[in-house]
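**Q** quick one: sequence and predicted model below, then my questions.
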Amino acid sequence: MIGKFIKKAASFGFDGFLPGIISVIFLAYLFPFAGAKDSLIPLDEIAQIGVSIIFFFYGLKLNPIQLKAGLSNWKLHLMVHLSTFVVFPVIILLLHKLIPNIHTEDFWTGIFYLTALPSTVSSSVVMVSIARGNIPAAIFNASISSLLGVFITPIWMEVWFSETAKGDFELGGIFLKLILQVLLPVLLGLIFHNKYSWFAEKYKVRLKQFDQSIILLIIFNSFCESFTENVFAALSINDLLRLTMFSVALFFVIISITNFISNLLNFSKEDKITLMFCGSKKSLVHGTVMSKILFPGSDVMGVILLPLMIYHTSQLVICSILANKFAREDR
């Protein structure tokens, strides 16, 4: 009985990763010196190498033939990426102008960073599959979203820092780092796809565990630095509850917008499901690994990543409920 429940939960994305996130944050609170800047263990350098390995195997798993075949449904693709990269950040920019004093600028930066990120890959495809949506389109959009995020996310962050007048953001240097550490490994993986994709398929469970381990390492490192500098002192339980409610509200706003667009453009039910799920989700993987490049040496990294982690949990819960609802409707 318990085994079946665990297996079912894992199919929705509720595996040991979420408890792992909570655990490493707690460990960072207890032992902040272990991941601080003057730590004897070079966690930052280890994480950077791990990031490149993650994206190499991501490229190795990408199928160029499937990506090419998915180009035809351009209206759906356009709407997914407009939702992911335009609607999300514009909403937060407007809210920041209307209620700028709701919290600290670092807190707002974390919320905006969340909205500027690409969509998820694996969980989007899983949810679309459960809901009986357009699976090939989900694979195409999730994959392309990840590649577009390398360029679009830093551009939005430059807009944000220009808008808030908080520090300099060297876009040229950021692009160079992202190209070398993210895009180049992906391209190398694509080059070796035909010959070695079997390896990524055979060891996909181990590779997923490796990906999660690197993400947990980055989260631990980030929170150690934030706890060392005591940046969470102004953050209360009420703030966390408000952030959770905000995440849920933001998700439903995006879902409502994508639903409206789907009806307006007369999308099929399968395309509608794909737009709603792919256009409303944000990638914890990309958000975590890109943060090391976009905010190097930042003491407030924990605060910046907090909204993303809460939104990640919220989207898994809500999407699993919606996916099952759509699946039951087809019975």
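**A** Okay, I see it.
**Q** going by C-alpha atoms from here, please, whenever you check contacts or count neighbours.
**A** Will do.
**Q** and Gln91, how far from Met290?
**A** Check again: residue 91 is Ile, not Gln. Relative to Met290, Ile91 is positioned 22 Å away (Cα to Cα, to the nearest Å).
**Q** excluding its backbone neighbours, what's nearest the most centrally placed residue in the chain?
**A** Nearest residue to the geometric centre of the chain (Cα atoms, centre = their mean): Ser283, 1.4 Å. Of all residues not flanking Ser283 in the chain, Thr120 sits nearest, at 4.2 Å (Cα to Cα, 6 or more residues apart in numbering).
**Q** ok, second structure coming up, stack it against the first:
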Amino acid sequence: MKFAEISKMKSQTSKKGHRNVRLQDLLRKHWFILGILLSIIFAAIAPNIGTKGGVLKPEYTVKYGAVSVIFLISGLSLKTEDIFQTLTQYKLHLFIQIFTFIVIPVFTHFWSSILLFLGVNSWIIKGMLTVACMPPPVSSAVILTRASHGNETTAIFNSVLGSFLGILITPLALLITLGSTTVVPLVNTIIQLIITVLGPLVIGQLIRKFSKFRGHGIPLNNIGQILLLFIIYTTFCDTFMTHEMGLSAIDILVTIVLVLVLQILMMAMSYSIASNFPKLFSPSEVVAIIFCSTHKSLTLGIPILRIMFHGYSHLSQISLPLLVYHPAQIILGGLMTTQLKDWVRDCRNKRLPV
């Protein structure tokens, strides 16, 4: 009897141990997704801490701190020869920029016609069209590409290139789609890109070239993802602090659904097209394409909207799709990192066709 009881206790202990190991493995594998959820929850509980002008001062700590460190890490991690090799892949860059500035606006234009016919708020539709014209951001696509084991140099180059092109293309696209345009602050945008992106990237490369430091013993990838969680938290703090939407609960819900549907469709389309050309794009480059060609910049977008529609009573309605799009693209990307990482690994091991 005692032997049976001891065996039963050992069996229960063993099962409990296995469950704990599985839970630990699950948390270790999906900690970033859990971090996203916690960031959103904390932002909802105390949005005043991470909003602009709050205790954390995100207008400085995010804009010049987190983003700069992200690209410093990239500079330390990337091989210089890989950067120069990426610069020569004009077909890859052309695909991303065409998808960003032509495919998405054209698709959104036809999609908006259907939504207008279905009776969706016309100002929300204008906000969707405005989002489609925006250039890519310079941080989230890079971090998510790295986290998914994608081609980081491709993500960096096209994020920076897209931001520069957006200075010229975005006002023209807005003129064509909405009949309105604005003057993008050219000098300020270039200075900001140099300070927060190009400068840290070059410093990282110089450290790599003139020293033996390669970040050994430092979890650079995890640090980058933690910084992205900080960006997510401050973004949602601003979102939760925005009270003057002037929209009904139904309009807000419809906007969230439409933005998510648009993002999922665009990501699926970019993946489907790019992955069908294995001779042109490697699996890691396809990952970079998915994020770089579909992400849109809140940093440049909000100032443009405030200049274009200053004094308009519908400014909040037009801004809402972009406010939703920015955190949603990070959440969707975070949810996809594990699957994309496994897909890239399997493709490299030739277990799955590209």
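**A** Arrived safely, thanks for sending. Note that this is a predicted model, so its numbers are computed, not measured.
**Q** TM-score for the pair, please.
**A** Scored by TM-score structural alignment, normalised by the length of the first structure, the superposition of the two chains gives a TM-score of 0.71; 302 aligned residues with a Cα RMSD of 3.9 Å.
**Q** picking that back up, tell me the SS of the residue nearest to Ser283 of the first structure?
**A** coil (DSSP: H, G, I helix; E, B strand; the rest coil).
**Q** what's the match for it in the second structure?
**A** Under the alignment (TM-score structural alignment), Thr120 of the first structure pairs with Ala141 of the second structure.
**Q** you'd agree its match is up against Cys292?
**A** Yes: contact criterion Cα atoms under 8 Å: Ala141 of the second structure and Cys292 qualify, at 5.6 Å.
**Q** quickly list what's touching both of these two.
**A** The contact sets of Ala141 of the second structure and Cys292 overlap at 155, 159 (Cα atoms under 8 Å, 6 or more residues apart in numbering).
**Q** okay, the two: which has more neighbours?
**A** Cys292 (33 against 29; other Cα atoms under 10 Å).
**Q** quick check: that one vs Gly17 of the second structure, distance?
**A** 42 Å.
**Q** please apply the same query to Val259 of the second structure.
**A** 43 Å.
**Q** which one of these two has more residues nearby?
**A** Neighbour count, other Cα under 10 Å: between Val259 of the second structure and Gly17, Val259 has more, with 22 against 12.
**Q** alignment lookup: that one to the first structure.
**A** In the first structure, Val259 of the second structure lines up with Leu243, judged by TM-score structural alignment.
**Q** secondary structure class for that match?
**A** helix.
**Q** neighbours of the nearest residue to it once chain neighbours are set aside, how many?
**A** Once flanking residues are discounted, Leu243 of the first structure sits nearest to Pro307: 6.9 Å by Cα to Cα, 6+ apart. Residues near Pro307 of the first structure, counting by other Cα under 10 Å, number 24.
**Q** before we move on, what about Arg28 of the second structure?
**A** 11.
**Q** what strand or helix carries Pro185 of the first structure?
**A** Pro185 of the first structure belongs to helix 184-191 when elements are defined using DSSP states H and E.
**Q** average distance between that helix and the second structure?
**A** In the superposition with the second structure, the average deviation recorded for helix 184-191 of the first structure is 2.3 Å (mean Cα distance after the TM-score superposition for the first structure).
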